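> Sequence first, then the predicted structure, then my questions.
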Amino acid sequence: MRKRAKKKHHRQFIFFSASGLIAVIVCIMLNVFPVSADSTHSQTGSVYYTSIEIQPGDTLWNIAEETMTSEYSSVPEYVKVLKEINSLDSDQLEAGQNLIIAYN
């Protein structure tokens, strides 16, 4: 008698586990769980990233002025973002270094 009860509970466990897994897969396929890499830009459109090679004489501020998009309200704000994306502790750049910049 106990073996039947254990089998029944085991089957129920498998049924509900499989049902939950199927539900999660369906939600993922239907994009029910939206994910955004940068929530501050999700309302204004897509943001893309590219890498540029630093040339002699380039500064973080000059690059920010040249590449800043309308998503940012000021050059200092964009410089801060560039430093965050590139894990920079200072504004100093070296020729040959690669820098990731955002664009839309």
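Nice, I can see it.
> From now on I want contacts and neighbour counts done on CA atoms only, so please keep to that.
Fine.
> Which residues does stretch 86-104 contact?
For stretch 86-104, contacts defined as CA atoms under 8 Å, 6 or more residues apart in numbering pick out 45-61, 67-69, 82-83, 85.
> Could I have the buried ones of the residues you listed as PyMOL selection syntax?
Filtering the contacts of stretch 86-104 down to the buried ones (16 or more other CA atoms under 10 Å) takes a single PyMOL command:
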select buried, resi 54+59+60+61+68+69+82+83
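> let's bring in a second model and compare:
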Amino acid sequence: MFAYYIYLMQTNVRFRIKQEEFIMKRVYNEKISPRANESLTRREHTVQTQKRVIVLVCVLVIFAVILIGNSIITFAGSRAEQPVHKYYTSVQLQKGDSLWSLADQYAVSDRTSRAQFIDEVCELNGISEDNTLHSGEYLVVSYYSPEIR
């Protein structure tokens, strides 16, 4: 079979197309000087170097965006959390008050559970959960506040 070649001229470089297949073989133009071929080689080297620099810059930009985003998220998370101080106060019991109602009023859900709060109140006041509370009595309870007092 005959092989049909079609030569395409593009900036002094030939590409061959053989029977509907695109052969990516580069053949330099023999009619131009060797200096021109060197110029083509230098130009190709420059283009490859530019491509590498572009890829490197893109990778660095992506890395910087990830790093800055992570820093912003971390900073925002630490900024939202304010220091909270623990204080004690004396509370006079009213009719119908119980340790559980005091826990509902003074226990902070993210610091202590209701059961932990009741255990702490019992320990502070020297009582047990079984003790009967009377209106007019005073109990020491703890609470949390971001303000310094």
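Right, received. Where do you want to start? If you're wondering where the values come from, they're calculated on a predicted model, not measured in any experiment.
> Give me the TM-score for this pair.
The pair, once superposed, lands on a TM-score of 0.52 when counted by TM-score structural alignment, normalised by the length of the first structure; 60 aligned residues with a CA RMSD of 1.5 Å.
> show me where the first structure has strands.
For the first structure, the strands defined by DSSP state E occupy 48-53, 98-103.
> packing partners for the first one?
In terms of contacts (3 or more CA pairs under 8 Å, 6 or more residues apart in numbering; DSSP states H and E), strand 48-53 of the first structure is packed against strand 98-103.
> start and end residues in the second structure for the strand it packs on, please.
Using TM-score structural alignment, strand 98-103 of the first structure corresponds to residues 138-143 of the second structure.
> average distance between the matching stretch and the first structure?
By mean CA distance after the TM-score superposition for the first structure, the fitted stretch 138-143 of the second structure averages 0.7 Å away from its aligned residues in the first structure.
> Return the distance of that stretch from the chain's centre.
Stretch 138-143 of the second structure sits 41 Å away from the centroid of its parent chain (CA atoms, centre = their mean, to the nearest Å).
> just stretch 122-130 of the second structure next, same as before
Put simply, stretch 122-130 of the second structure sits 46 Å off its chain's centre (CA atoms, centre = their mean).
> Distance check, the residue nearest to the spatial centre of the second structure against Gly77 of the second structure.
The second structure has Asn70 as the residue nearest its centroid, 4.1 Å off, counting by CA atoms, centre = their mean. Here Asn70 of the second structure is placed at a distance of 11 Å from Gly77 of the second structure (CA to CA, to the nearest Å).
> do the same with Val61 of the second structure
From Val61 of the second structure across to Gly77 of the second structure, the span is 24 Å (CA to CA).
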